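Novice: This is a predicted model, with the sequence first.
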Amino acid sequence: MAKKSAAKGGTPATALLDRTGTPYRLHAYGHDPAAASFGLEAAAALGVEPASVFKTLLVATGLPGAEALAVGVVPVDRSLDLKAMAAALGVKKVEMADPAAAERRTGYVVGGISPLGQRNPSRTVLDASAFALDTVYVSGGRRGLDIELAPADLSALTQAVSAPIAST
């Protein structure tokens, strides 16, 4: 996969990929603010299977400080299994994070939160299904922009653990 730079209008996610020399492709599309699901909108706009497009979700762990929030990355056509996420993190339970807290933590807006280049990176769990794919799509750091990259690269850059955290 050839590296494609985000010279104009780059995001922290693309800056990280460029800085580390990680191969990726950018995919921009016209975002509809009325879309019911940002992830399913991206899959349709890009003409790819929803199972290959991953959403970035933040959860509250109940732990103090930097461990208070964690990131789950799951296919857009599935839900985050909170019990499985808690188990992967080694905590008793998690709940979805407050959207404002997620935005403050990551530096991105909801619907455009990338697992890459976050202002304050959090522990990350990548759904195990990603590793059955050659490439995955994740938010590029703003609505209407996705990054395609190898799941191993995504995992390495986010220091993610892999676990089956998606449910139907």
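Specialist: Everything's here; your move.
Novice: Every contact and neighbour count from this point should use C-alpha atoms.
Specialist: OK.
Novice: and the residue nearest to Pro12 when sequence neighbours are not counted, what does it touch?
Specialist: Leaving aside its sequence neighbours, Pro12 sits nearest to Gly117 (CA to CA, 6 or more residues apart in numbering; 4.8 Å). Contact criterion CA atoms under 8 Å, 6 or more residues apart in numbering gives Pro12, Ala13, Thr14, Ala15, Leu16 as the residues in contact with Gly117.
Novice: let's bring in a second model and compare:
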Amino acid sequence: MAGRGTPATALLARRRITHQVHAYEHDPRAESYGLEAAEALGRPAEQVFKTLVADVDGALAVGVVPVTGQLDLKALAAALGGKKAKMAEMSAAERATGYVAGGISPLGQKKRLPVVLDSSAETFATILCSAGRRGLEIELAPGDLVLLLDARVAAIAA
């Protein structure tokens, strides 16, 4: 795995969190990176989560939802005690996280942003999310993700 690490995998190793890294051949023509990951790894799409950066009342925040759904911006704002949310500009999301769109991990971001994990994650023993690069996923227990990120859990998927 030399040279394949990301800030997300480094964080998990440093904190000794049980996880698995799954690599697959990313197709740049794929319409949905998340659905592509689920298919490539032979996992139910509901178990694969995408990381979306939103602007809640002028501050960036992260919503982590199944790749099968969309981020409910109203629910995200409510979960964070905010009034209004909209998707963040791609450049702002990439700058704040240090990752490129399509490969944004909720872990190891450059700037520590508030995170909300969709409550459906709790129905799985493990979930998959981006490891910080297209074609690389991390599998870990949702509870570990919540602990590491001090995340809130709420119904934020639409």
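Specialist: Structure's in. What do you need? What you are looking at is a predicted structure, and each value in this text was computed from that prediction instead of being measured.
Novice: Now the TM-score, please.
Specialist: TM-score of the superposed chains, computed with TM-score structural alignment, normalised by the length of the second structure, equals 0.98; 158 aligned residues with a CA RMSD of 0.8 Å.
Novice: rewinding a little: please report how far the residue nearest to Pro12 of the first structure lies from Ala101 of the first structure.
Specialist: Distance of Gly117 of the first structure to Ala101 of the first structure, computed by CA to CA, to the nearest Å: 17 Å.
Novice: Tell me the one among the contacts of Gly117 of the first structure nearest to Val53 of the first structure.
Specialist: Val53 of the first structure has its nearest neighbour among the contacts of Gly117 of the first structure in Ala13, at 16.1 Å by CA to CA.
Novice: Which residue in the second structure aligns with the closest one?
Specialist: Using TM-score structural alignment to pair residues, one finds that Ala13 of the first structure aligns to Ala8 in the second structure.
Novice: So the aligned residue in the second structure for Gln159 of the first structure versus Gly102 of the second structure, what's the distance?
Specialist: Aligned against the second structure by TM-score structural alignment, Gln159 of the first structure finds its counterpart in Asp150. Here Asp150 of the second structure is placed at a distance of 23 Å from Gly102 of the second structure (CA to CA).
Novice: picking that back up, quick one, what contacts the match of Ala13 of the first structure?
Specialist: With contacts defined as CA under 8 Å, 6+ apart, the neighbours of Ala8 of the second structure are Ser105, Pro106, Leu107, Gly108, Gln109, Ala131, Gly132.
Novice: Now intersect those residues with the strands, please.
Specialist: Counting by DSSP state E, the contacts of Ala8 of the second structure place Ala131, Gly132 in strands.
Novice: Quickly check the contacts of Ala8 of the second structure for the two that are furthest apart.
Specialist: Longest distance between any two of the contacts of Ala8 of the second structure is 10.7 Å, between Gln109 and Ala131; criterion CA to CA.
Novice: of these two, who's got more company?
Specialist: Ala131 (27 against 19; other CA atoms under 10 Å).
Novice: That one -> the first structure?
Specialist: Matched across to the first structure, Ala131 of the second structure falls on Gly140, judged by TM-score structural alignment.
Novice: Its match is in contact with Thr11, isn't it?
Specialist: Yes: in this structure Gly140 of the first structure lies within contact range of Thr11 using CA atoms under 8 Å: 7.1 Å.
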